[in-house]
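>>> Would you be able to build a 3D model of this:
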Amino acid sequence: MAAFRTLDDADVKNKRVLVRVDLNVPMQDGKVSDATRIERVKPTITELADKGARIILLAHFGRPKGAPDAKYSLKPITETAAGIFGRPVAFVEDCIGEVAEASANAIQGGDILLFENTRFHKGEEKNDPDFAKALAASGDIFVNDAFSAAHRAHASTEGLAHILPAYAGRTLQAELDALEKGLGSPEKPVVAIVGGAKVSTKIDLLQNLVTRVDALVIGGGMANTFLAAQGVDVGKSLCEHDLADTAKTILAAAEKAGCAIVLPTDAVVAREFKANAANEVVAIDAVPANAMILDVGPDTVKAVNQWIDKAKTLVWNGPLGAFEIAPFDKATVAAAQHAAERTKAADLVSIAGGGDTVSALNHAGVEDAFTYVSTAGGAFLEWMEGKDLPGVQVLKQA
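Predicted coordinates:
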């Protein structure tokens, strides 16, 4: 991986620093209900403030379709951000124009402004050069600390970096360092666990991984598609039968690349999809016609954990079963806790990401025990698919 310009390379004292952050946080009754993403950018904000930078935060919130919309305003986030940063955060009603520029010019070193939602302007998502110039008018330096938006070539993630000196913030830097350890130049053997409902959403991911890892564990609903492609009757389980040929192509590519594919050998099945439904463990070739697979069975968990034991690097995206409802969370929890133990013992580098994955690791009580857990859903997936991320590429050292 090429080196990236970071804050180590930047002189920020008394400079107006436009910092792209991810403040797209869940809200409930007008209040932030999960501040994880705000907490993630605190190291960058603190460092810049301590170095005397004049900080202007740029962010999007929701999908306002290129026009102002009160329900997508960033203003309600200001109070929570100030509490986390331990400093006042002033709000500005727009992100471009005379008021924005005057506000940026008026603040002192260590002060923080939060500009209104960049997506209130159509030029943001179109990466319009004139809109990027209008944003740049309020800054001397650009710092991107929003990996979760780095897969989008938008004005505030990519366009600004062509106008102002551009650097990776500490959160983005940590993410890139972790991803490099995961798939860029990992310690081998590398094992990937990929779960979730559908193969159709992760075709590119699977095709990339089989060429990069030593073993690929496939769980969740998507495993059923692979099993069915091999002639296994999966009963009433979620299954994309129309993707049988795709599954066979991925299996053939794995064989050619020397990547072991680990599919369920037993399963937990039930007749209805609800918490604590009557269930049983069956061999994978003995799924009753009127039942559905809702989790992998104990023999499969044992096999997964044996692969985790062999691995030096683990990359995880997606649960092994319907972890949201008991008792179909058992396999995901058991494997996650085993990976956490190996990580704590310094025997494993464990990198995880994706919305359901973060929820599953939280549910298993191990999110803090993994080497790195990415909160960047789409960007993490595109990175795992082997795609270049525009917001990252533009920060590479010349």
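>>> use CA for all of it now, contacts and neighbours both
Fine.
>>> Okay, and residue 114 sits in which element?
Using DSSP states H and E, residue 114 maps to strand 112-115.
>>> Kindly apply the preceding question to residue 244 instead.
Counting by DSSP H and E, residue 244 is part of helix 244-257.
>>> Now tell me what touches that helix from outside.
Outside helix 244-257, the residues that touch it by Cα atoms under 8 Å, 6 or more residues apart in numbering are 206-207, 210-211, 225-226, 228-230, 260-261.
>>> One more, so I can put them side by side:
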Amino acid sequence: MGWKTLDDMDLNGKTVLTRVDINVPVKDGVVTDDTRIQRILPTIRDILEAGGKPVLLAHFGRPKGERVPAMSLSVVRPALEAALADIIDGPVKFAEDCIGGPAKQAVAALEPGEVLLLENTRFHAGETTNDGTFAASLAALGDIYCNDAFSTAHRAHGSTEGIARLLPSCAGRLMQAELSALEAALGTPQRPVVAVVGGAKVSTKLDLLGNLVEKVDHLVIGGGMANTFLAAQGIDVGKSLAEHDMTDTATEILTKASEAGCEIILPSDVVVAREFAAGAAHEVVAADACPADAMILDAGPDSVARITAVFETAKTLIWNGPLGAFEIAPFDAATNAAAAKAAELSAAGTLTSVAGGGDTVAALNQAQAADRFTYISTAGGAFLEWMEGKTLPGVAALGA
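I've put the predicted structure just below:
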């Protein structure tokens, strides 16, 4: 572990510049899902209890270096105050800029026990270009830098990478939990390791698949991606979603897996239908027997039995992407059944399960399995890039 945590820092009396991800969904000026806000509360609480003064750095939307009123973090402030009601007595303080006079004055006025939120870092072009002057302007506001935004750690921005090189730095509680979970899943995992990778396209997950076949013992491929692999084996997938121009690449991945001793598990039976609609007429057929006028929309029961059997022998599970078109019943059956088994084994303590990615979290929530997984990552792109074996600038800078 090349990075420090809050426990390694003397925070008493210090201004702690804390990078958080509160880029939450908003409708009609109201936050509709405060999950990301809830996930940063342990870090803020621990900084306050250690005598530090948290100053929150965050982005909201993509203003592209311009001051866009509709993307002001002030819209998030009421939800942040509500979440912090049990931790602080008064309102969340707010500065109308993240650098310069307004920020300096707000930091200087901050009292112990208070929390300050600075305006959207992306209102400045220097944030996304990782401009040294911008990063220095941020660093000048505090004594210690704490990164609690793993979900932005794959970007070398001023508030994620540049500032970490200018101040004593550490990981916040959420970042610490993410890194510890991912290290347990891919760095030094208990074997056997099984990975589930689903989704529509092979082309978007080439690096991921290429890295995983060298790291895991079993790789379950589902969703539209599985259709491309079936097609690569000469199987007619009818009107199914498939990237026929990627079949050579799929074959290369199969060969690489074989050489690495990784078993790739593709559907042996599939659920097919003539239309993608709720309650559409459907049937289960062998994977190589898809009718020419039908689409493969889910893995079949034999495939699910094989997947769950592998889960029962595994010690570690990494999950990214659904096994079928989970958005519409009955094509969510395979994802739901596999998720339920993974959740059961995790709850029993025999399986360490780590999952991440937008569709993945939605699918596991729908299956009512997410709360029993060992760890659910809130990150999208950063989670994928970690799984791909890439260095994340925001994490690397913490160890600099």
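>>> The helix holding residue 244 of the first structure corresponds to what range in the second structure?
Counting by TM-score structural alignment, helix 244-257 of the first structure falls onto residues 247-260 of the second structure.
>>> Mean deviation, that stretch versus the first structure?
On superposition with the first structure, the mean distance recorded for stretch 247-260 of the second structure (mean Cα distance after the TM-score superposition for the first structure) is 0.4 Å.
>>> Return the set of buried residues in that stretch.
Using 16 or more other Cα atoms under 10 Å as the test for burial, stretch 247-260 of the second structure gives 247, 249-251, 253-254, 256-257.
>>> just curious, which of those residues is nearest to residue 362 of the second structure?
residue 250 (26.7 Å; Cα to Cα).
>>> rewinding a little: next, the mean deviation of the helix or strand that the helix holding residue 244 of the first structure is followed by compared to the second structure.
Using DSSP H and E, the next helix or strand after helix 244-257 of the first structure towards the C-terminus is strand 260-262. Here the mean offset of strand 260-262 of the first structure against the second structure after fitting is 0.3 Å, by mean Cα distance after the TM-score superposition for the first structure.
>>> Does strand 260-262 of the first structure pack against any helices or strands, and if so which?
strand 215-218, helix 244-257 (3 or more Cα pairs under 8 Å, 6 or more residues apart in numbering; DSSP states H and E).
>>> Could you rerun that using 10 Å?
Helices and strands touching strand 260-262 of the first structure, by 3 or more Cα pairs under 10 Å, 6 or more residues apart in numbering; DSSP states H and E, are strand 190-194, strand 215-218, helix 244-257, helix 298-310.
>>> Adding distance to residue 365 of the first structure, write those out as JSON lines.
Output for those, formatted as JSON lines (distance: least, Cα to Cα, whole Å):
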{"stretch": "strand 190-194", "distance to residue 365 of the first structure": "18"}
{"stretch": "strand 215-218", "distance to residue 365 of the first structure": "21"}
{"stretch": "helix 244-257", "distance to residue 365 of the first structure": "32"}
{"stretch": "helix 298-310", "distance to residue 365 of the first structure": "17"}
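>>> what residues are up against the equivalent of residue 209 of the first structure over in the second structure?
Aligned counterpart of residue 209 of the first structure in the second structure: residue 212 (TM-score structural alignment). Residues counted as contacts of residue 212 of the second structure (Cα atoms under 10 Å, 6 or more residues apart in numbering) are 186, 194-197, 206, 218-219, 257, 262, 318, 387-389.
>>> Pull the contacting residues for the closest residue to residue 42 of the first structure other than its chain neighbours.
Residue nearest to residue 42 of the first structure in three dimensions, not counting chain neighbours: residue 85, with 5.9 Å by Cα to Cα, 6 or more residues apart in numbering. Contacts for residue 85 of the first structure (Cα under 10 Å, 6+ apart) come out as 38-39, 41-43, 45-46, 49, 112.
>>> quick check, nearest of these to residue 309 of the first structure?
Closest to residue 309 of the first structure, out of all of the contacts of residue 85 of the first structure and judged by Cα to Cα, is residue 39, at 32.5 Å.
>>> Next, the buried residues of the helix or strand containing the closest one.
In the assignment (DSSP H and E), residue 39 of the first structure maps to helix 36-40. Going by neighbour count (16+ other Cα under 10 Å), the buried part of helix 36-40 of the first structure is 37-38, 40.
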